[in-house]
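[1] predicted coordinates and the sequence they were generated for:
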Amino acid sequence: MKFNARYNLRRQDSKKPEKIYLICRFVGEKFVYPLAFNVLPKHWNIKTGEVRNVIDEPNRDIINNYLRGLKAAAKDIYDKAIVARTPVTKQLLKSGLDRWTGKTVEDKPIFWSWTEKYIEESPKRINPKTGRVISHRTIQEYNTTFEYLKEFEKANREKLDYDNINLHTLKDFRDYLTTVKGFSLNNIAKHIDNLRQFLRAADADKISIDADTINPKRFTIAREAPQDVYLNETELLSISALDLSDHTKHLTFTQLQNGKEKAAKVQYATLDRVRDLFIIGCYTGLRVSDYNNIKPHHIKGDYLDLYQRKTGQRVVIPIHDTVRQIMAKYGGHTPPKISDQKLNMYIKEICREAGIVETIEKQQTKGGEKVANVLQKWQMVTSHTARRSFASNMTKQGIPIQQIMQITGHKKESVFLKYVKLTGMEHAEIMRKHMMTGNNNKHLLNAL
């Protein structure tokens, strides 16, 4: 996306001094920002966008230096937004330029200006829990919550500011997301959490807020366990056995774009790589950010030895025979990286082609009501299904949970168990095997 900034006068043919305007164009948008300076059109250089070097304009150097600085500031605001994957809007540019020029932003309450600045500065902040910079995904979620808060303010017809945000605000925002937006419980909880994060940060910055709003005991938000799936060993074998070797072929499928179905196609070569990356995830328990970024120096003989990107924790993982076969296919390395978006899209189609079409009724609370959708299993598979499949299959094999956690990097058993998606029958089968083992041991003791 290109960004262009230039200066212009309101009227070039005027005999009187005219105000200078900064004109910014980006992604089909035009943003006009007025300056405090006025100049005679005959003293203005249209080509350079600066004041001419004439004696009649004694402040020309001061004005021109100011113009260069302001234009650089506008470009900097745009570049930082692109890096942070923040939507570039006219309001974003105006707020940034107002701060650069020292203007007071009187048309926005402090809540909006402070929160906007907090989000803009997020790429530079360190997450105290991980010691790393705030992730792009978190910043995107902050921006989404910020937009929903603006919609909520408009619908509620009451300006949001720190002196009137209280427990009723949290309840009203929750109700708005439930009834107007029709969001699921967990989506609502995420946006409430983000609002509270904004308030906690403001409180840390010595801004007076209602303490009850950040006290989890004063306002609890409902959540529900996500109905995720895992792929068992038989299903993983079906995926591995899928013949994608003819890289001249392609697969045609249907995808949703802006709520409409659209035909799309993908080369077998891409599907082959996606399948191999996903299978590696299923036999290592790594997150997609890790199994999609395995480097040669991570491969140490029969083990993968690496630091997890999300937590920074070191894990040592034995290389499964299936993973070794995939690596041999790529000259002893893992497949080249592919974007998370494409991986998520294509792994569904791979699972469908592999015949993973079991019907599943998925229930969740949306818009305040229990909603049931009947899906085929392939539709519920994502890049993160690989990690759940590893945790579930290893547990199913009877490997002690503490050992599996050493591989996945989980520190809390309660968190790890959320990844184990075995059915009641599968748990019963594990118990039956242990009971049979116990009986065999008993017979051995009796024989002695």
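    Received it, and whenever you're ready, just let me know what you need. Numbers count the residues shown, from 1 in each chain.
[2] C-alpha from now on. contacts and neighbour counts both.
    Will do.
[3] next one: the closest residue to Tyr303 other than its chain neighbours from Ile404, what distance?
    Spatially, and ignoring its direct neighbours in sequence, Tyr303 is nearest to Pro318 (4.4 Å; Cα to Cα, 6 or more residues apart in numbering). Applying Cα to Cα, to the nearest Å, the value for Pro318 to Ile404 is 11 Å.
[4] ok, those two, which is more surrounded?
    Ile404 (19 against 16; other Cα atoms under 10 Å).
[5] from the contact counts, what lies against the strand or helix carrying that one?
    Take DSSP states H and E as the rule and Ile404 turns out to sit in helix 401-408. Using 3 or more Cα pairs under 8 Å, 6 or more residues apart in numbering; DSSP states H and E, the elements in contact with helix 401-408 are strand 314-318, helix 385-396, helix 413-417.
[6] in stretch 347-356, which of the residues would be classed as buried?
    347-354, 356 (16 or more other Cα atoms under 10 Å).
[7] ok, stretch 67-79 next?
    67, 70-71, 73-75, 77-78.
[8] and for Thr385, the neighbour number?
    When neighbours are counted by other Cα under 10 Å, Thr385 comes out with 23.
[9] try this one side by side with the last:
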Amino acid sequence: MKYNVINDRLQAINVELSNLLQSAKEVPDKQLIIEKLNDVCNKVESVKELVVETFWETTDRFVEATNVTPSSRKQLKSALKRFKTFEGTLSYSLTFGNINGETLTAFEQWLKDGTRGRNSITSILKRIQRFFSWAIKDQKLNQVEVTITNPFTDFTITPEMYGTPVVLEKAERDYLFDLPLVNERMKKIRDIFIFQCYCGARISDLMKLTTANLHGDILKYVPQKTAKESIKEVVIPLNKNAIHILKRYNDPEGYLLPRMSDTEINRTLKTLFKTVSKERPKGLDRPVGHLNPKTEIIEYIPLHELASTHLARRTFAGLMYAAGQKDDLIASMTGHSENSKAFTRYRAIDMDLKKKATKNQ
């Protein structure tokens, strides 16, 4: 609420009380005074607007008010929670008035000391930056004249650093598809992984797909990560192997695949890759170059350490790109924008993989 509004209201109260006392034959009772004050203040509810919320109450309101997907909301909440934990290392409480570029520099160093990698730190800082951009425009804060200086004007967020994406070779993917497995749980997770290699969907979308998304051998869905920004349907023609996997399951609720958590799938995939590597002559544990996000140095690690649902998604995009498919075609099936940083990395795929994919895809 603006100060001139407050002053006008106080003046109106003063006038009303003066008139009341001058016109009354006797001292007005309490109830009459309250009624007069309520009339002047446009009811008691308006007075409540004078209460200024704390910095952290504002962050909570931001998380709830922002129009994002549930997963993005969770990430915003997590980033701000880390900022609040950082406050515990300081000798003062954080407010809009004392957060500046130096505060962010100290917070960044605190994240590094906690063994956070460069890309993780960048993501956290971008989410906090989003909060400040929102707060500056927030009408409720403007009404109570909270002065907000954007601390990011004096602070530069270090951009993400990515290495060349690791993908499975076509022969490795096909070997996993044909691999006989005894363990039923491992079979299901292998099927989820291979199906993802064939369609490229994010695991969060994959776990929600039902028979309603399947039109013959065509898979259609709207990626939830970008649904708030644009309703853009992804259409994937499925090959015979992908259809074969789906025929193994008949969920009573109509889900196309067994439903499992990302964490459970990733943990089991690492075990599967290690197990297969011992049995297969060429193995599935070849050394692969991986950018260590903490040291920012390329390190060579066994493939099983990168076995995850995201490896499946990368494999779909990587093999498509290596086979010479056009950018716009691949992006239309992965849900990426053509110029996204994540997508452009696939242009750096090793030439040997390109040659193999072109011959065998």
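    Ah, there it is. Keep in mind that this is a model prediction, so the values were computed, not measured.
[10] how close does the aligned residue in the second structure for the residue nearest to Tyr303 of the first structure get to Met333 of the second structure?
    In the second structure, the residue matched to Pro318 of the first structure (TM-score structural alignment) is Pro237. In this view, Pro237 of the second structure and Met333 of the second structure are 9 Å apart by Cα to Cα.
[11] what does Lys225 of the second structure give?
    Lys225 of the second structure is 14 Å from Met333 of the second structure, by Cα to Cα.
[12] residue in the second structure matching Ala201 of the first structure?
    With TM-score structural alignment as the criterion, Ala201 of the first structure matches Trp134.
[13] report the secondary structure state of its match.
    Under DSSP: H, G, I helix; E, B strand; the rest coil, Trp134 of the second structure falls in the helix class.
[14] contacting residues for it?
    Counting by Cα atoms under 8 Å, 6 or more residues apart in numbering, Trp134 of the second structure makes contact with Phe62.
[15] contact partners of stretch 104-112 of the second structure?
    Residues contacting stretch 104-112 of the second structure (Cα under 8 Å, 6+ apart): 83, 86, 118, 121, 125, 151-152, 155.
[16] if you set the cut-off to 10 Å instead, what comes out?
    82-83, 86-87, 89, 101-103, 113-118, 120-122, 124-125, 128, 151-152, 154-157, 294 (Cα atoms under 10 Å, 6 or more residues apart in numbering).
[17] and for stretch 6-13 of the second structure?
    3-5, 14-16, 18-19, 36-42, 47, 50, 144.
[18] where does the helix holding Ile404 of the first structure end up in the second structure?
    With TM-score structural alignment as the criterion, helix 401-408 of the first structure aligns to 327-334.
[19] the second structure: matching residues for the longest strand seen in the first structure?
    The longest strand of the first structure (DSSP state E) is strand 29-39. Alignment of strand 29-39 of the first structure against the second structure: no match, by TM-score structural alignment.
[20] one step back: can you give me the buried ones in the match of helix 401-408 of the first structure?
    327, 330-334.
[21] and those, which is closest to Ser93 of the second structure?
    Of all these, Thr334 has the smallest distance to Ser93 of the second structure: 43.7 Å, by Cα to Cα.
[22] what's the closest non-adjacent residue to that closest one?
    Gly200 (5.6 Å).
[23] show me the contacts for that neighbour.
    By Cα under 10 Å, 6+ apart, the neighbours of Gly200 of the second structure are 193-194, 206, 236, 309-318, 330, 333-335.
[24] pull up the distance across stretch 81-100 of the second structure, start to finish.
    In stretch 81-100 of the second structure, first residue to last residue: 18 Å (Cα to Cα).
[25] buried stuff in that stretch?
    For stretch 81-100 of the second structure, burial by neighbour count (16+ other Cα under 10 Å) applies to 83, 86, 94, 96, 99-100.
[26] hmm, back to that, distance to Leu343 of the first structure and secondary structure added to the buried residues of stretch 67-79 of the first structure, as JSON lines?
    Shown next, in JSON lines, are the buried residues of stretch 67-79 of the first structure (distance: Cα to Cα, whole Å; DSSP: H, G, I helix; E, B strand; the rest coil):
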{"residue": "Leu67", "distance to Leu343 of the first structure": "46", "secondary structure": "helix"}
{"residue": "Leu70", "distance to Leu343 of the first structure": "42", "secondary structure": "helix"}
{"residue": "Lys71", "distance to Leu343 of the first structure": "40", "secondary structure": "helix"}
{"residue": "Ala73", "distance to Leu343 of the first structure": "37", "secondary structure": "helix"}
{"residue": "Ala74", "distance to Leu343 of the first structure": "36", "secondary structure": "helix"}
{"residue": "Lys75", "distance to Leu343 of the first structure": "33", "secondary structure": "helix"}
{"residue": "Ile77", "distance to Leu343 of the first structure": "32", "secondary structure": "helix"}
{"residue": "Tyr78", "distance to Leu343 of the first structure": "29", "secondary structure": "helix"}
